[in-house]
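Chemist: Predicted model and sequence below, questions to follow.
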Amino acid sequence: MPHDQLKPPRKRRRRSLRSAAATLFAFAILAIATAAAVFLYGKWKFEEPGPLAQEATVVIDRGLGTARIARRLEEAGAISDARLFLVAAVATDKAGRLKAGEYSFPAGASMASVMDKLAKGKAIARKLTIPEGLTSAQIVERVRAEPALTGEIGTVPDEGTLLPETYHFQRGDDRQALIDRMRAAHDTLLEKLWSQRDTSIPVETPEEAVILASIVEKETGIPEERPEVAAVFHNRLKRGMRLQSDPTIIYGISGGDGPLDRPLTKSDIDEKTDYNTYQIDGLPPTPIANPGRAALEAVVKPADTKALYFVADGTGGHVFANTLAEHRRNVGKWRKIEKELRLEAEKAEAAAAEAEAEASADEAAAASDNDADVADDSAAAPASETVAPDDKPVPQAEIAALEPASQGTDAEDASVETDDASASTGAPEAAGNAEDADEADGKTAASTAGSVPLPRPKPARPAQ
């Protein structure tokens, strides 16, 4: 066929190809325009204020995938479109990186801000404060009682192995993991402090330092006093004197389950147990609580003092003494303060009872004739508790005293002389203090000084 007869079909094909290309181009432009419109709309929806009318909290459980997280947020009203949230998470490479936790979202929070908070793990930080001086059993009880934590605690840690602090956590954190953090914090701090210790202190191991720190912790709640209280115990240990600290007796009785619901008695003091430092030499076998940072620091770096005694001063703190004679005078001053405080308390109780009686009388007068004849037992003062002679409560001012602190004024004043006289039995009277007596007769003086105990009153501590 002649060549000129083939041209028209080729032109038609070229025209068809150009037409198809133009159509495809038009579709591409339309697709791009549509995609751009969808993207811009999605971006606008993603960044616009969300549906929350007020601040809300949403808990994202562990193990949830991105799709389930999106549904959880939509169900909680934090976002308006779970599908758009999921697409955005994939597009921004945040899918699989959203973290579990308890999140707080403000009113009108956008999906973008919600996703950003989950991706960065900005969950609500909760905190649990463990006061100094709690036993391990008490700490475990507090951790178990925290409802935002999960899981079980295997066993109660050894006494003195946990560091009282404020610990931050998130909802859903494991209880055992928090206990492990407390133990690790204790170990780290103890290692650091022991390496910085005063090498002249009489404790030989970090474990012994913790035991003594737990006693210091229970003896005073005033941070400034701890180095001096620690020094008193160090000085007594160096002289071979018994510590005579009543918190150790209490621990021996309660086993670390908590404080006693009664005062210590003479029989408590006389009973020889592993923890009764009135009856044993040196330190008890284990700590009696979990000491805090300040108490540990006080033990490894005690104050520079020769004090051997301390007693409450009536202001919430203590007054310290180097000699037995000085200590006796301080005890006498505290006895007077204690007596005044008791009289004030008795007056307050009497006034309260009188007011209650008057209120009860008014109520009875306003009642019917039959009701008025009914005896109002609630106006009567409660009966005093009585104890056997060997179980009389020990006075606050001096734990070795035999007469209860609640007894009459004359008897109490007389007990000061009686107790102090008995305390100095066996010591040279001319010496006038434990230090001189120690020089005159080392072992006798040590036991004599130790027989005048460190009195019991402490500043108020957190409820345990």
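Modeler: Everything's here; your move. Treat the numbers as computed from the prediction; the structure is a model and nothing was measured.

Chemist: all contacts plus neighbour counts: C-alpha atoms, from now on.
Modeler: Fine.

Chemist: how about the helix or strand containing residue 70: buried residues?
Modeler: Assigned by DSSP states H and E, residue 70 belongs to helix 66-75. Across helix 66-75, burial judged by 16 or more other CA atoms under 10 Å covers 66-67, 69-74.

Chemist: packing partners for the host helix or strand of residue 35?
Modeler: Element membership for residue 35, per DSSP H and E: helix 7-47. Judged by 3 or more CA pairs under 8 Å, 6 or more residues apart in numbering; DSSP states H and E, the packing partners of helix 7-47 are helix 82-91, helix 111-120.

Chemist: hmm, back to that, between the helix holding residue 70 and helix 111-120, what angle do the directions make?
Modeler: If you take axes from the mean of the first three to the mean of the last three CA atoms, to 10 degrees, helix 66-75 sits at 130 degrees to helix 111-120.

Chemist: take a look at this one as well, against the first:
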Amino acid sequence: MWRHIASNALTLLIVMMFLAGGLIVWGQQEYVAEGPLDDAICLEVERGTNMRRLSGKLVDQGAISSRAIFRMGADYSDKTSQLKAGSFLVPAGASMEEVIDIVTRGGASTCGTEVVYRIGVNQVQTVVRELDPATNEYAEVAKFTREEPVAERYTEVSQDPDTRFRVAVAEGVTSWQIVDALNSFDLLEDDVDEVPGEGLLAPDSYEITPGTEVDDVLAQMQSRQEQIMEELWAARSEDAPVGTQEDALILASIVEKETAVPDERRQVASVFANRLEQGMRLQTDPTVIYGITRGERVLGRGLRQSELRAETPWNTYVIDGLPPTPIANPGRASIEAALNPDETDYIFFVADGTGGHAFAQTLDEHNRNVARWREIEAERAAAQEADAPVEN
């Protein structure tokens, strides 16, 4: 009898071992298998959360199928203690293994809310953007200028430790405009009075954190512009119309202010290169405007004939060659165009009504282009007058 009992017990033990082994294999397969999420989600991991609470949240959101397997997988991979707080994008079909990796790898949050401080030529704007997990694209949920009331959503998210912040500087903004804007951002500390040299700050996007000093942001911008210039200077054309990096920045800033059409930059640069080579004055309006404003305001009107004749160091209708300094901070593409202009015979250009320009090799051709532009201006003025409301 005892032998029979022992035999049955041994059989039962073997069966249980096989069942346990099968359960482990099944659990491993479930851990790495495609998850139940039909659409991506933005997973918020609050500070102080542990794997037990997170596993429950993931089950509630339909992201995983088993709390126990999720926690055992985290334990087995030694990642239970590596859980990070933040906002994380969990893609559709993510396995439990992939979710564990997402919430433990560290680094910046991969979804959620970001605040962008945009420094433009004509205005400074604060924009709140939130990621739509389904499309993996950001959507604007609030924005305001310095002259407008602060958006309520901005006040809410700026206090959230998971919100990301960055400063986005547009091409063609002056150094004074950048400093003035940075000093106005409540997120930054220690305003500065000294304005960096014109052209020395790279238009780009810069990650910042609450409490960052204005000087630190300016240092990043200056370092990036130096890196860009060193790289592009080394790759410049043998026939580049400038002999120094300083002159390259000056010419690039003029190109930047003259056209907003990317495909035109090298053509515009070629016009100025040809004029410099032929000893002609550059005669470009943006330099005249800089002589009036010194980059500290937007002129907001057309130039007067008296201003075109006025003697300032930047008035290229009066001076020969390049002005003494850049007239704005040029972007990478304009610097590249100044150092590698197209090979053309153009020495004139004028607006063509499409946002671009009509180029010409001769004065007669240029005068025809100017006449056509005047017609377009007159047509637009007449259309605006026709659409204007009638006063009683």
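Modeler: Happy to help now that I have it. These figures come from a predicted structure and were not determined experimentally.

Chemist: one step back: and the very next helix or strand once past the helix holding residue 35 of structure 1, what does it pack against?
Modeler: Next along the chain after helix 7-47 of structure 1, taking DSSP H and E as the criterion, comes strand 56-60. For strand 56-60 of structure 1, the contact count by 3+ CA pairs under 8 Å, 6+ apart identifies helix 66-75, strand 101-105 as packing neighbours.

Chemist: The ones you listed into JSON lines, with extra columns for distance to residue 288 of structure 1?
Modeler: Below are those laid out as JSON lines (distance: least, CA to CA, whole Å):
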{"stretch": "helix 66-75", "distance to residue 288 of structure 1": "47"}
{"stretch": "strand 101-105", "distance to residue 288 of structure 1": "37"}
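
Chemist: Looking at those, which is nearest to residue 172 of structure 1?
Modeler: Nearest of these to residue 172 of structure 1, taken as CA to CA: strand 101-105 at 7.0 Å.

Chemist: follow-up on the earlier one: I'd like to check what contacts the helix holding residue 70 of structure 1. Which residues are they?
Modeler: Contact with helix 66-75 of structure 1 is made by 58, 60, 79-83, 85-86, 89, 95-96, 98, as judged by CA atoms under 8 Å, 6 or more residues apart in numbering.

Chemist: quick one: the strands in the stretch 251-392 of structure 2?
Modeler: For the stretch 251-392 of structure 2, the strands defined by DSSP state E, counting those that start in this stretch cover 348-351, 357-360.

Chemist: and what of the stretch 101-250 of structure 2?
Modeler: 113-119, 124-132, 137-145, 164-169, 205-208.

Chemist: Just say which of these is most tucked in.
Modeler: strand 113-119 (a mean of 22; mean count of other CA atoms under 10 Å).

Chemist: Residues contacting that strand, please?
Modeler: 124-131, 154, 157-158, 162-170, 173, 177-178, 181.

Chemist: and with 6 Å instead?
Modeler: Residues from elsewhere that reach strand 113-119 of structure 2, judged by CA atoms under 6 Å, 6 or more residues apart in numbering: 124-130, 163-169.

Chemist: Kindly indicate which of these lies nearest residue 30 of structure 2.
Modeler: Taking CA to CA as the measure, residue 30 of structure 2 lies nearest residue 130 of the contacts of strand 113-119 of structure 2, at 32.4 Å.

Chemist: before we move on, back to that, with mean neighbour count and distance to residue 208 of structure 1 added, can I get the helices and strands packed on helix 7-47 of structure 1 in JSON lines?
Modeler: Output for the helices and strands packed on helix 7-47 of structure 1, formatted as JSON lines (neighbours: other CA atoms under 10 Å; distance: least, CA to CA, whole Å):
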{"stretch": "helix 82-91", "mean neighbour count": "18", "distance to residue 208 of structure 1": "56"}
{"stretch": "helix 111-120", "mean neighbour count": "19", "distance to residue 208 of structure 1": "44"}
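
Chemist: can you tell which of these is closest to residue 303 of structure 1?
Modeler: helix 111-120 (47.2 Å).

Chemist: Next, the angle from that closest one to strand 56-60.
Modeler: 40 degrees.

Chemist: can you pull out the helices in the stretch 151-300 of structure 2?
Modeler: Under the criterion DSSP state H, counting those that start in this stretch, the stretch 151-300 of structure 2 contains helices at 152-157, 175-184, 214-234, 245-258, 265-278, 285-293.
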